[in-house]
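**Q** What follows is a predicted protein model with its sequence.
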Amino acid sequence: MSNKLYVGNLPFSATEDSIRELFAEAGTVTSATVIVDRDTNRSKGFGFVEMSTDEEANKAISTFDGKDLDGRALKVSVARPREDRSSNNRW
């Protein structure tokens, strides 16, 4: 298992610091990223958290998946590798 987690359905007010602080309840957070729109700099409502061990990642999933944060139920799962975007799909 990977220790990098996908965190979806984040409130738009969430910051990297607030996510890092929340997930620290499950163990050591090595990185936290909230994905933002490059034009508006507004959160896209998801991000990634990397825990220091697989055990801590499992604990974070069981603790935070479905947990309410500012009125939104978090979706926490193991992050999948990003799929390559080929330029052949363009019209």
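**A** Alright, I've got the coordinates.
**Q** use CA for all of it now, contacts and neighbours both
**A** Noted.
**Q** Output the longest helix belonging to the chain.
**A** Criterion DSSP state H: the longest helix present in the chain is helix 54-64.
**Q** Determine the set of other helices and strands touching that helix.
**A** Judged by 3 or more CA pairs under 8 Å, 6 or more residues apart in numbering; DSSP states H and E, helix 54-64 is in contact with strand 75-78.
**Q** Please give the element, helix or strand, for Y6.
**A** Element membership of Y6 [criterion: DSSP states H and E] is strand 4-8.
**Q** what's next to whichever helix or strand comes after that strand, contact-wise?
**A** Per DSSP H and E, the first helix or strand lying C-terminal to strand 4-8 is helix 16-23. For helix 16-23, contacts defined as CA atoms under 8 Å, 6 or more residues apart in numbering pick out 29, 31-34, 49, 60.
**Q** ok, second structure coming up, stack it against the first:
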Amino acid sequence: MFIGGLNWETTDESLKSYFSQYGEVTDCIVMRDPNTGRSRGFGFLTFVDPSIVNTVLVKEHQLDGKIIDPKRAIPREEQEKTEKIFVGGIAPEVSEEEFKEYFLQFGNVIDATLMVDRDTGRPRGFGFITFDSSEPVEKAMGRNDLEIQNKPVN
């Protein structure tokens, strides 16, 4: 499962502990910035019994004082072609316009959205780019040197 909206203080252990109430968790990780070690606000986990995902998805969840957003994760190789990509590791000073401009090098951008914290209005360090077709997505995802304002993004 993909777990979004995590509190910056949430750890692998607290995430695993919370979701273990639904069933045995085999793998659990909170994604962290490789340079700072700070949480990126999302993570992934795997249950021994995949059917538990259905139980988790029908409830609202709160962990470490924040409502979190669990979703069914689909392995990349099983995903259908898409026009939308998730981009993480975005510096707080990057504007939505600059974000969009950067991805225009891969194709026509229909929408560029940077996510901000609802309570504080501060950037959350990730966003979404929507292209007019799946080809630009493949071009962008095929690169491992994406940088905005000299900061690697992924």
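**A** Yes, it's here. Treat the numbers as computed from the prediction; the structure is a model and nothing was measured.
**Q** Need the TM-score between these chains.
**A** Here the superposed chains carry a TM-score of 0.73, computed using TM-score structural alignment, normalised by the length of the first structure; 74 aligned residues with a CA RMSD of 1.4 Å.
**Q** follow-up on the earlier one: going through the contacts of helix 16-23 of the first structure, which ones are buried?
**A** 29, 32-34, 49, 60 (16 or more other CA atoms under 10 Å).
**Q** would you turn those into a markdown table with distance to V76 of the first structure and secondary structure?
**A** What follows is those, written out as a markdown table (distance: CA to CA, whole Å; DSSP: H, G, I helix; E, B strand; the rest coil):
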| residue | distance to V76 of the first structure | secondary structure |
| --- | --- | --- |
| V29 | 14 | strand |
| A32 | 13 | strand |
| T33 | 14 | strand |
| V34 | 13 | strand |
| V49 | 9 | strand |
| A60 | 8 | helix |
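**Q** picking up where we left off before, select, from the contacts of helix 16-23 of the first structure, the two members most distant in space.
**A** The two members of these with the most space between them (CA to CA) are V34 and A60, at 16.7 Å.
**Q** residues touching I110 of the second structure, list them.
**A** Contacts for I110 of the second structure (CA under 8 Å, 6+ apart) come out as 129-132.
**Q** swap the cut-off to 10 Å and go again
**A** Taking CA atoms under 10 Å, 6 or more residues apart in numbering, we find I110 of the second structure in contact with 83-84, 100, 104, 129-133.
**Q** State the distance from the alignment partner in the first structure of S95 of the second structure to S2 of the first structure.
**A** In the first structure, S95 of the second structure lines up with T15, judged by TM-score structural alignment. Applying CA to CA, to the nearest Å, the value for T15 of the first structure to S2 of the first structure is 23 Å.
**Q** out of the two, which sits in the busier spot?
**A** Ranked by neighbour count (other CA atoms under 10 Å), T15 of the first structure and S2 place T15 first, with 17 against 14.
**Q** surely A112 of the second structure meets E83?
**A** No - between A112 of the second structure and E83 there is no contact, the gap being 11.8 Å when judged by CA atoms under 10 Å.
**Q** Overlap in contacts, these two.
**A** By CA under 10 Å, 6+ apart, the residues touching both A112 of the second structure and E83 are 129-131.
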